[in-house]
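1. model this:
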Amino acid sequence: MYAIVEEGSRQHRAEAGSILHLDERPVEVGQRLELTRVLLLRDENGAVVGQPLVPGAKVVVEVLGEDKVKTVTQKFRRRKASKRLKGHTQRYVRVKVVEIVKPGNDTAASA
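-> Just a heads-up that it's a prediction; the model follows:
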């Protein structure tokens, strides 16, 4: 079972037990969050596609910590002795998917 969730400006494929990197937010390690913007839900019976969201579906995640990723953009023109280097450090929150809650009945797929 998996779900496609929208968080921020990105879409993530969430399976029970998988690790996701979400945009930075003020959270504590061990805190649980609910991602309610579920666009697609797939299980053994087939897929449910939202119009635009699947009503009643949610993904519960647990915060594991924070990550930082350095992003570098480099421009180089040959034979002109011109090089330009720009970059920034993007911060993320690393989370683990605990369960995916289906709409209607309260059965969930947990890790």
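
2. Going by C-alpha atoms from here, please, whenever you check contacts or count neighbours.
-> Will do.

3. which residues of this structure fall in strands?
-> 2-7, 10-15, 19-23, 32-35, 38-43, 46-49, 58-77, 82-101, 108-110 (DSSP state E).

4. for comparison, sequence B:
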Amino acid sequence: MLAVVKIAGQQFKVKAGDSLYVPHIEGKTGDKVEFSEVLLTDNAGSVTSGDKVTAIVKAEIVNDLIKGDKVIAFKMKRRKGFRKKHGHRTQYTQIKVTDIA
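-> Got it, this is the predicted structure:
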């Protein structure tokens, strides 16, 4: 079974047993989480979408906090002495999908 689920404003295509990185969600390693905002399901060729979808995606948190790559925003205006440097690392959570019910 395949499902498209909305997690923290982003859409992910998941199957049972998949491991993926999602934007940081609250919880500790080993906690069970459920995502009820399922947009589409595909069960052996029968596709369901829209308001008719009643599935819930169940997952387990594998790693509660993972930092992404460093992103640097650098602004400069030549011959003016203006330089501005900002950087950040986005935080992610690794989850493993256990069931789509």
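
5. And the TM-score between them?
-> With the length set by TM-score structural alignment, normalised by the length of the second structure, the two chains reach a TM-score of 0.80; 97 aligned residues with a C-alpha RMSD of 2.0 Å.

6. thinking again about what came up before, mind putting the strands of the first structure into TSV with mean neighbour count?
-> Formatted as TSV, these follow (neighbours: other C-alpha atoms under 10 Å):
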stretch	mean neighbour count
strand 2-7	19
strand 10-15	16
strand 19-23	17
strand 32-35	16
strand 38-43	20
strand 46-49	13
strand 58-77	15
strand 82-101	16
strand 108-110	16
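
7. In contact with Leu65 of the second structure, which residues?
-> For Leu65 of the second structure, the contacting residues are His24, Gln91, Tyr92, Thr93, Gln94, by C-alpha atoms under 8 Å, 6 or more residues apart in numbering.

8. For Ala55 of the second structure, see how far away the last one is.
-> It stands for Gln94 of the second structure. For Gln94 of the second structure, the distance to Ala55 of the second structure equals 21 Å [C-alpha to C-alpha, to the nearest Å].

9. May I see the contacts of Leu65 of the second structure arranged in a markdown table, with distance to Gly30 of the second structure as well?
-> Shown next, in a markdown table, are these (distance: C-alpha to C-alpha, whole Å):
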| residue | distance to Gly30 of the second structure |
| --- | --- |
| His24 | 15 |
| Gln91 | 18 |
| Tyr92 | 16 |
| Thr93 | 12 |
| Gln94 | 11 |
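
10. who's in contact with the residue lying closest to Glu24 of the first structure once chain neighbours are set aside?
-> Nearest residue to Glu24 of the first structure in three dimensions, chain neighbours excluded: Tyr92, at 4.7 Å (C-alpha to C-alpha, 6 or more residues apart in numbering). When contacts are counted by C-alpha under 8 Å, 6+ apart, Tyr92 of the first structure is found next to His21, Leu22, Asp23, Glu24, Glu66, Asp67, Lys68, Val69.

11. Map Tyr92 of the first structure onto the second structure.
-> Mapped onto the second structure by TM-score structural alignment, Tyr92 of the first structure lines up with Tyr92.

12. and that match, how far is that from Phe74 of the second structure?
-> Counting by C-alpha to C-alpha - Tyr92 of the second structure and Phe74 of the second structure are separated by 24 Å.

13. Look up how far Ile56 of the second structure lies from the closest residue to Gly50 of the second structure other than its chain neighbours.
-> Leaving aside its chain neighbours, Gly50 of the second structure sits nearest to Leu39 (6.2 Å; criterion: C-alpha to C-alpha, 6+ apart). Using C-alpha to C-alpha, Leu39 of the second structure is found at 10 Å from Ile56 of the second structure.

14. Alright, calling it a day.
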